[in-house]
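Chemist: I would like the atomic coordinates for the input below:
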Amino acid sequence: MTGSRKPFAALAVAEAFSISGTRLSQIAVPWLVLTMTGSAVWTGVVGFAEMLPYVVAKALGGPIVDRIGAKAVAVTSDSCSVLIVGAIPLLQWAGMLQLVWLVPISALMGAVRGPSDGAKSALVPVVAEQGAVPLEQVTGVMGAIERLGGTVGAAAAGAVVAMIGAPQALLVNAVTFAVAAAFISRGVPSATSQRPQEVSGQAGAEASYRQQLVEGWHFLRGDAVLVGITTMVSVTNLLDQAWTAVLLPVWAHDTGQGAGAVGLVLAVMAGPSILGALTAAAVGERLPRLPIYTLCFVVAGIPRFSIFAFDTPMWAMAAVLAVVGFVSGFCNPILGAVIFERIPRHLVGRVSALNTSLCWSLIPFGGLLGGGLAALVGLRAATMTVGVAYFWVALMPLVRKSFREFDKRPATASLSDGRTVHDLAV
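Modeler: Predicted coordinates for the structure are as follows:
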C-alpha cells in the first residue's frame, strides 16, 4: 500500500471498529434493560433516550468539526465514548447498576456518538484526496464496511452478549471505541484532517458558532440537489423503518416463521448489498449516476414489499431479496460521491452533519407509522401501502427539476477545493 493511502486505510479500520461497537451496544443495552425490568416500554424509552441526542448532537456538532477539525472531534468523541460506555460494566461490578443510570448514560452515548460519526464522515473527502482515490471508491468501501458491520457485526455482537452478558459486552464495546480513536489519531495526519482556516464570506475562525451553523443551513437550503436528496432519503428512511421495525416482525409472527426469520431476511439482503457496495466502489465512477440511483431505489422498494404482502414461495422471496440487497448497495456510494462533491471543504462538517441529521429525522416515527397502518388496515394492506409510497418517492428524481444537476461531476482538479458527503440511506 502506498504511503498516501494509509489515511484511507486507517479511517476504514476505525469505521469498522466503530460500527461493530455500535452494533454491540444496540443489542447489549436493550437486552440489559429487558433483563432488568422485563418491560418493552422501558426498553423503548432507553432507545429513544440515545437516538434523540444522537440526531441533535450530530446536527449541532457540524460547526465544531469545521472549527477545530474532524480528526480532533473524532478522536475526542471516541475517547469519551470509552469512558461513558465503560461506566455500565463498572456500575454492574460495584452493584450500583439501576435503570435510573441507564437513561442518562444512553443519552450521553448518543450525544457523543453523533459528532463522532459526523466527524468520520467529514474525513472521507480528505483521505480520498490524500490517496488520490475516486470518491465513489472511498464511499463504496465505507458503505461495504457499514453493511458488513450490520451483518457480521450484529451476529458477533449477539454471540458476545449471549456468552459473557450484556454489561461485560459493553466493556468490549468500550475497547472498540478505543481502537477507533487510536487508528484515527495515528493514521490520519492532522494537517489533512481539516482546514479550518479556509473560509468564505466572513472570517471563519472569528465567526461565532451560531454564524457557522446558520451558514451551513443556508448552504444546504440553497443547494437544490442537496434539498432533493435530503427530502427523498428522509421519506424512504421513514418507510424502511416502518417495514424493519414493525411490518417485518409482524409478518414473521403471523405466519409462524418465528423471530429467526427476521434475522434471516435481513441477512439475505445484507450479504448481496456488501457485494453491491464493492461493485459500486470498483465501477461507480464510470456509471451514469442518476439512472442507476433511480433504478436502485425503484428495485429496492416495491418488489421487496410485494413479496411480503402476498403469499410468495420462499425460494422466490430469497431471490428477490438478494437482488434488492445487491442494488441497494449502490445507493450510498452514489449519494456519498454526489454530496461530497457539492460541499466546499470549509463547510464539510456543518453541512454534512445537518444533511445526515435531516435524513434520519423521520426514522423514530417509522415504527409508529408501521404499527398504526397495521392496526388500521391489516398487515397485507399496510405493507402494500408502504411499498406504493416508496415507489412514488423513488420516482422523485424523474420529476423534480433539482435532480437535473445530479449527474454533473466537477473537473478532477476541483476536487481539492473541498466537496464532501455522508452515509445517508438506511
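Chemist: use CA for all of it now, contacts and neighbours both
Modeler: Noted.
Chemist: which helices and strands sit right next to the helix or strand containing Ala389?
Modeler: When secondary structure is defined using DSSP states H and E, the element that contains Ala389 is helix 379-394. Taking 3 or more Cα pairs under 8 Å, 6 or more residues apart in numbering; DSSP states H and E as the contact definition, the neighbouring helices and strands of helix 379-394 are helix 224-242, helix 289-309, helix 366-377.
Chemist: next helix or strand past that helix?
Modeler: With elements assigned by DSSP H and E, the helix or strand that comes after helix 379-394 is helix 396-399.
Chemist: buried residues in that next one?
Modeler: Within helix 396-399, the residues that count as buried by 16 or more other Cα atoms under 10 Å are 396-397.
Chemist: residues contacting it, please?
Modeler: Under the contact criterion Cα atoms under 8 Å, 6 or more residues apart in numbering, helix 396-399 has outside partners 228, 232, 290, 294, 403-404.
Chemist: ok, these vs Ser106, which is closest?
Modeler: The shortest gap between Ser106 and any of the contacts of helix 396-399 belongs to Met232, at 29.5 Å (Cα to Cα).
Chemist: test my guess that the closest one contacts Trp392.
Modeler: No - under the criterion of Cα atoms under 8 Å, Met232 lies out of contact with Trp392, with a separation of 10.2 Å.
Chemist: show me which of the two is the more surrounded one.
Modeler: Just comparing Met232 and Trp392: by other Cα atoms under 10 Å the higher neighbour count belongs to Met232, 19 against 12.
Chemist: which ones are touching that one?
Modeler: Met232 makes contact with 393-394, 396, according to Cα under 8 Å, 6+ apart.
Chemist: those residues into CSV, with extra columns for distance to Asn332?
Modeler: Conversion of the contacts of Met232 to CSV gives the following (distance: Cα to Cα, whole Å):
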residue, distance to Asn332
Val393, 17
Ala394, 14
Met396, 17
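Chemist: what's the closest of those to Phe17?
Modeler: When those are compared for distance to Phe17 (Cα to Cα), Ala394 comes out closest, at 32.4 Å.
Chemist: show me the contacts for the closest one.
Modeler: 232, 294, 297-298, 301.
Chemist: re earlier: give me the angle between the helix holding Ala389 and helix 224-242.
Modeler: 170 degrees (axes from the mean of the first three to the mean of the last three Cα atoms, to 10 degrees).
Chemist: any figure for the gap between Trp93 and Thr176?
Modeler: When Cα to Cα, to the nearest Å is applied, the distance between Trp93 and Thr176 equals 20 Å.
Chemist: in the helix ranked longest in the chain, what's buried?
Modeler: Of all segments of type helix in the chain, defined using DSSP state H, the longest is helix 6-37. Taking 16+ other Cα under 10 Å as the neighbour-count basis, helix 6-37 is seen to contain the buried residues 6-33.
Chemist: and stretch 178-186, by the same measure?
Modeler: In stretch 178-186, counting by 16+ other Cα under 10 Å, buried: 178-185.
Chemist: which parts of this protein are strands?
Modeler: With DSSP state E applied, the chain shows no strands anywhere along its length.
Chemist: next up, for comparison:
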Amino acid sequence: MTETTRAPLFTILFAALAAGAGNGISLVAYPWLALQHNGSALDASIVAMAGTLPLLAATLLAGTAVDYLGRRRVAMISDSLSALSVAAVPVIAWAFGAQAINVAVLAALAALGAFFDPAGITARQTMLPEAAQRAGWTLDRANGGYEAVFNLAYIVGPGVGGLLISTLGGIDTMWVTAASFVLSLLAVAVLRLEGAGTPDRAEMPRVWAGIVEGLKFVWRTPVLRALAFVDLTATGLYMPMESVLFPKYFTDRNEPAELGWVLVALSVGGLLGALGYAALSRLANRRTVMLTAVLVLGVSMTVIAFLPPLPIILVLCAIVGLVYGPIAPIYNYVMQTRAPAHLRGRVVGVMGSLAYAAGPIGLVVAGPLADAAGLHATFLALSLPMLVLGAVAIFLPALRHLDRGPVE
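Modeler: As a prediction, the model looks like this:
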C-alpha cells in the first residue's frame, strides 16, 4: 500500500506558483516594452498575439510530448527553455543596446516563450490525480488548490512586475522572470511520483496519429466538445482586455503600478474563487457555477467598458476573478475523469489548444480597433458577445454532463 504523503502535491503546487509568477511578470513586461516605442496599441497587440499564436500548435504537441516522453521530464525541459527565452531580452540589450529590443524582437521572444510554456502547464496538470491520491485529497480539492496557486502566481507576478518596471525598468525585470522558471525547474527535479516518469511507448502510435487520437476523443465526448466551444469563445473575448486594452489604458496614463494592481485584482478574485470551489461544489452543481461565471463576466466587462474610476475597475476585476475562479478546476476535473491515463496528456493538450485558438483573432481585432475607435468601443465590442455566449450556454444540453461522476 502506497504511503500517504502531501510532498508530491505540494511540490507540484510550488512549481506551478514559480512558473506562473514568471508568466505573470511577462504579462506586464512584454506589452510595456512594446508600448514604450510609440504608445501604439497595435504594437502591444502584435507582441501579445505573438505570445498566443504559437499556443494552438504548441499545446497540441505538448500533450503528445507528455504522453510520450513523461510528465516530469517534459516539465523540466519546458521550464529550462522558458527561462532562456525571457533571459534573452536583457542579454540582447546588453550585447546590442536597448534600442535592439524593438517590437519584432519582443514578438519573436514572446512567441518562443509561448511555444515552451504549454508543455510545463500540461505536464503539471496531468500529474495532479496521482499526487492527489498520494495526499489523500479529493480531485476537486486538488484541482481547486492548483488553480488557487496559479491565481496566486498572477497576484505575485503582475504586482511585482509593475513595481520592478518602475524601479529596474522593463528589460532588467526579465531577469526575475527567468529566475522564477529556474525555481520551478528545481522543484520538479526533486519530484518523485507514480506515473511521472518515462511511459511505456511500445503500444503507442506515432506522434501525429497520437494527436489525432486525442482530437477524436475530445470530439466524440459531448461534454468536452461543449466545454471547448465555450472556452474558445470566452478566451477570444477576454484575452484582449487583459493583454491589450488595460495595458493601453494605463500606458497612456503612465501608470504601470496601476496596471499591475488591476491584474492583481483579477488574480485575487480568481484565488478566492478557486479556494472556495471545494466548498462551493457541495452547494451548487458544476453547470450552474459555469453559467453564472460566463454571464457575470459579460456584465462586468460591459461596465468596465465605460472606463469608470480605478476603484470601481478594481472591484469589477475582483468580481470577474471570483466568479471565474472555479471554472478551471471544473475543466480540469472533466478532462481528468473522462480521459484514460494514457490519453490524459493529449486530451489536456487538445482542450488547451482549442481554447487558445481564438486568442490571436481577438488580439488582431482589438489592437487596430482600439487605435481607430477608442477603448470604450473596443471594450463593448468584446463584452456584448460575452453576454450572448452566456445565454447560448444555457441551452447546451451537453453541459448537463458536468455533474456526472467519473468514467472508469
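Chemist: give me the TM-score for these two chains.
Modeler: TM-score for the superposed chains, counting by TM-score structural alignment, normalised by the length of structure 2: 0.84, backed by 402 aligned residues with a Cα RMSD of 3.4 Å.
Chemist: one step back: among the helices and strands packed on helix 379-394 of structure 1, which is nearest Ala122 of structure 1?
Modeler: Each of those was checked against Ala122 of structure 1 via Cα to Cα, and the shortest separation belongs to helix 224-242, namely 16.0 Å.
Chemist: any of the contacts of helix 396-399 of structure 1 buried? List them.
Modeler: Buried subset of these (neighbour count, 16+ other Cα under 10 Å): 228, 232, 290, 294, 403.
Chemist: look up how far Arg400 of structure 2 lies from the alignment partner in structure 2 of the first one.
Modeler: Spelled out, that is Gly228 of structure 1. By TM-score structural alignment, Gly228 of structure 1 lines up with Ala226 in structure 2. Spatial separation of Ala226 of structure 2 from Arg400 of structure 2 under the definition Cα to Cα is 10 Å.
Chemist: same question for Pro311 of structure 2.
Modeler: Distance of Pro311 of structure 2 to Arg400 of structure 2, given as Cα to Cα: 37 Å.
Chemist: next, count neighbours for the closest residue to Gln130 of structure 1 other than its chain neighbours.
Modeler: Counting by Cα to Cα, 6 or more residues apart in numbering, Ser4 is the residue found nearest to Gln130 of structure 1 once chain neighbours are left out, at 5.8 Å. The number of residues packed around Ser4 of structure 1, counting by other Cα under 10 Å, is 15.
Chemist: Val133 is in contact with Ser4 of structure 1, correct?
Modeler: No - taking contact to mean Cα under 8 Å, the distance of 9.8 Å between Ser4 of structure 1 and Val133 leaves them out of contact.
Chemist: now do the shared contacts for those two.
Modeler: Taking Cα under 8 Å, 6+ apart as the contact criterion, no residue touches both Ser4 of structure 1 and Val133.
Chemist: neighbours around Asp223 of structure 1, how many?
Modeler: When neighbours are defined as other Cα under 10 Å, Asp223 of structure 1 has 13 of them.
Chemist: kindly report the same for Asp200 of structure 2.
Modeler: As a burial measure, Asp200 of structure 2 scores 12 neighbours (other Cα under 10 Å).
Chemist: what lines up against it once you look at structure 1?
Modeler: Structural correspondence for Asp200 of structure 2 with respect to structure 1 (TM-score structural alignment): Gln197.
Chemist: next, count neighbours for the closest residue to its match other than its chain neighbours.
Modeler: Closest residue in space to Gln197 of structure 1, ignoring its immediate chain neighbours: Ala205 at 6.3 Å, by Cα to Cα, 6+ apart. Using other Cα under 10 Å, the number of residues around Ala205 of structure 1 comes to 15.
Chemist: quick one: Ala205 of structure 1 and Pro196 touch, right?
Modeler: Yes - with contact defined as Cα under 8 Å, Ala205 of structure 1 and Pro196 form a contacting pair (6.9 Å).
Chemist: what's the overlap in contacts for these two?
Modeler: Residues touching both Ala205 of structure 1 and Pro196 comprise Arg67, with contact defined as Cα under 8 Å, 6+ apart.
Chemist: is it possible to get CSV of the helices and strands packed on helix 379-394 of structure 1 that adds distance to Tyr54 of structure 1?
Modeler: Supplementary listing: these in CSV, determined by distance: least, Cα to Cα, whole Å:
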stretch, distance to Tyr54 of structure 1
helix 224-242, 16
helix 289-309, 26
helix 366-377, 17
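Chemist: out of those helices, which one sits most buried?
Modeler: Among these, the stretch with the highest mean neighbour count (mean count of other Cα atoms under 10 Å) is helix 224-242, at a mean of 22.
Chemist: so how far is that helix off the chain centroid?
Modeler: Relative to its parent chain, helix 224-242 of structure 1 has a centroid offset of 13 Å by Cα atoms, centre = their mean, to the nearest Å.
Chemist: from Pro222 of structure 2, how far off is the corresponding residue of structure 2 for Gly284 of structure 1?
Modeler: When the two structures are superposed using TM-score structural alignment, Gly284 of structure 1 falls opposite Ser281 in structure 2. According to Cα to Cα, Ser281 of structure 2 stands 22 Å off from Pro222 of structure 2.
Chemist: test my guess that Ala224 of structure 1 contacts Ser402.
Modeler: Yes - distance between Ala224 of structure 1 and Ser402: 5.0 Å, which falls inside the contact criterion (Cα under 8 Å).
Chemist: now Leu56 of structure 2. Nearest residue, chain neighbours left out?
Modeler: In this structure, Leu56 of structure 2 finds its nearest non-sequential neighbour in Ser353, 4.2 Å apart by Cα to Cα, 6+ apart.
Chemist: and that neighbour, what pairs with it in structure 1?
Modeler: Aligned against structure 1 by TM-score structural alignment, Ser353 of structure 2 finds its counterpart in Ser357.
Chemist: repeat that for Ala187 of structure 2.
Modeler: In structure 1, the residue paired with Ala187 of structure 2 is Phe183, using TM-score structural alignment.
Chemist: so its match versus Gly387 of structure 1, what's the distance?
Modeler: 41 Å.
Chemist: any idea what Val172 of structure 1 aligns with in structure 2?
Modeler: Looks like Val172 of structure 1 aligns to Val176 there (TM-score structural alignment).
Chemist: excluding its backbone neighbours, what's nearest its match?
Modeler: The shortest distance from Val176 of structure 2 to any residue other than its chain neighbours is 7.4 Å, reached at Gly22 (Cα to Cα, 6+ apart).
Chemist: surely the one you found meets Ser184?
Modeler: No - shown here, Gly22 of structure 2 and Ser184 do not form a contact pair, counting by Cα under 8 Å, at 9.6 Å.
Chemist: which of the buried residues of stretch 178-186 of structure 1 lies closest to Leu369 of structure 1?
Modeler: In terms of Cα to Cα, no member of these lies closer to Leu369 of structure 1 than Ala180, at 35.6 Å.
Chemist: with that, I have no additional questions.
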